[in-house]
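# missing the sequence, but the structure's below:
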């Protein structure tokens, strides 16, 4: 039977993989992934000309790839303390996500 700590480890590693791959897609998209950003995709073409979509996607991609690290660390912690690593990983991820949204709000303000 599948032990519960395997579920924690697999969910941590799956979330790390998904987050890393999304970040890699943003990083390598050359600005095309900007359409996936909520709110930004509703701006007019004239408003979008004020932004460097390539550097914006590159920056967001790097941050998303870093956001995978807590889940890898959480999987390692779950080997020793079942469930603690998963909870810590989600807590750190939520903090990093909020920081990403704050940075995005600051950088996307129209000039």
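Looks like it came in fine. In this text, all values refer to a predicted model and were calculated from it rather than measured experimentally. Numbers count the residues shown, from 1 in each chain.
# make it CA atoms for all contacts and neighbour counts henceforth
Noted.
# what is the burial count for residue 49?
9 (other Cα atoms under 10 Å).
# just to confirm, which helix or strand has the residue sitting nearest the centre point of the chain in it?
Taking Cα atoms, centre = their mean, the centroid of the chain lies closest to residue 64, which sits 3.2 Å from it. Assigned by DSSP states H and E, residue 64 falls within helix 53-66.
# that older thread, list the contacts of the residue nearest to the centre of the chain.
Taking Cα atoms under 8 Å, 6 or more residues apart in numbering, we find residue 64 in contact with 19, 20, 22, 23, 24.
# ok, back up a step: quick check: next helix or strand after the helix holding residue 64?
That would be, after helix 53-66 and using DSSP H and E, helix 69-80.
# in that following helix, what counts as buried?
69, 70, 71, 72, 73, 74, 75, 76, 77, 78 (16 or more other Cα atoms under 10 Å).
# show me what that helix packs onto, helices and strands only.
On a contact count with 3 or more Cα pairs under 8 Å, 6 or more residues apart in numbering; DSSP states H and E, helix 69-80 meets helix 4-28, helix 84-107.
# dropping in the other structure now:
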């Protein structure tokens, strides 16, 4: 039962953070690693509203593996949690790769 609750909690956290980023109108860019360290001139090159919407969507997508993990944990305790974290790490790696390509 703990694994199901843990997966649901992680899904809720990811989804709520995603919603907050999406609805922030660009104000959440200060929470993006590295972006808050850029100069004002460099920040003008980016569409902050669209950037927050993109990251918000990405965070909401990162909630899906935890929902899948919760469903799997109902039948196979602990396995769903491992699968959820594995899928989340893959999504996180794709995020880092895409971000690296954008910053070139």
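Cool, the structure landed. Quick caveat, the model's predicted, so the values are computed rather than measured.
# before we move on, the earlier item: looking at the contacts of residue 64 of structure 1, which is nearest residue 60 of structure 1?
residue 23 (7.1 Å; Cα to Cα).
# what's the neighbour count on the counterpart of the closest one in structure 2?
Using TM-score structural alignment, the partner of residue 23 of structure 1 in structure 2 is residue 18. For residue 18 of structure 2, the neighbour count with other Cα under 10 Å is 24.
# isn't residue 18 of structure 2 right up against residue 60?
Yes. Counting by Cα atoms under 8 Å, residue 18 of structure 2 touches residue 60, with 5.0 Å between them.
# about what we covered before: how far away is the nearest residue to the match of residue 23 of structure 1 once chain neighbours are set aside from residue 95 of structure 2?
Closest residue to residue 18 of structure 2 apart from its sequence neighbours, by Cα to Cα, 6 or more residues apart in numbering: residue 56 at 3.9 Å. Residue 56 of structure 2 is 12 Å from residue 95 of structure 2, where distance means Cα to Cα, to the nearest Å.
# more neighbours: which of those two?
In this view residue 56 of structure 2 and residue 95 are compared by other Cα under 10 Å, and residue 56 has more residues nearby, 24 against 15.
# how about the aligned residue in structure 1 for residue 79 of structure 2: what's its closest non-neighbour residue?
Residue 79 of structure 2 maps onto residue 84 in structure 1, with residues paired by TM-score structural alignment. In this structure, residue 84 of structure 1 finds its nearest non-sequential neighbour in residue 78, 6.2 Å apart by Cα to Cα, 6+ apart.
# residue 48 of structure 2 too?
Residue 48 of structure 2's closest residue in space is residue 26 (Cα to Cα, 6+ apart), at 4.7 Å.
# tell me the contacts of that neighbour?
Counted by Cα under 8 Å, 6+ apart, residue 26 of structure 2 has contacts 48, 49, 50, 51, 52.
# put the buried members of the residues you listed into a PyMOL selection.
One line in PyMOL is enough to select the buried ones among those; burial here means 16+ other Cα under 10 Å:
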select buried, resi 48+49+51+52
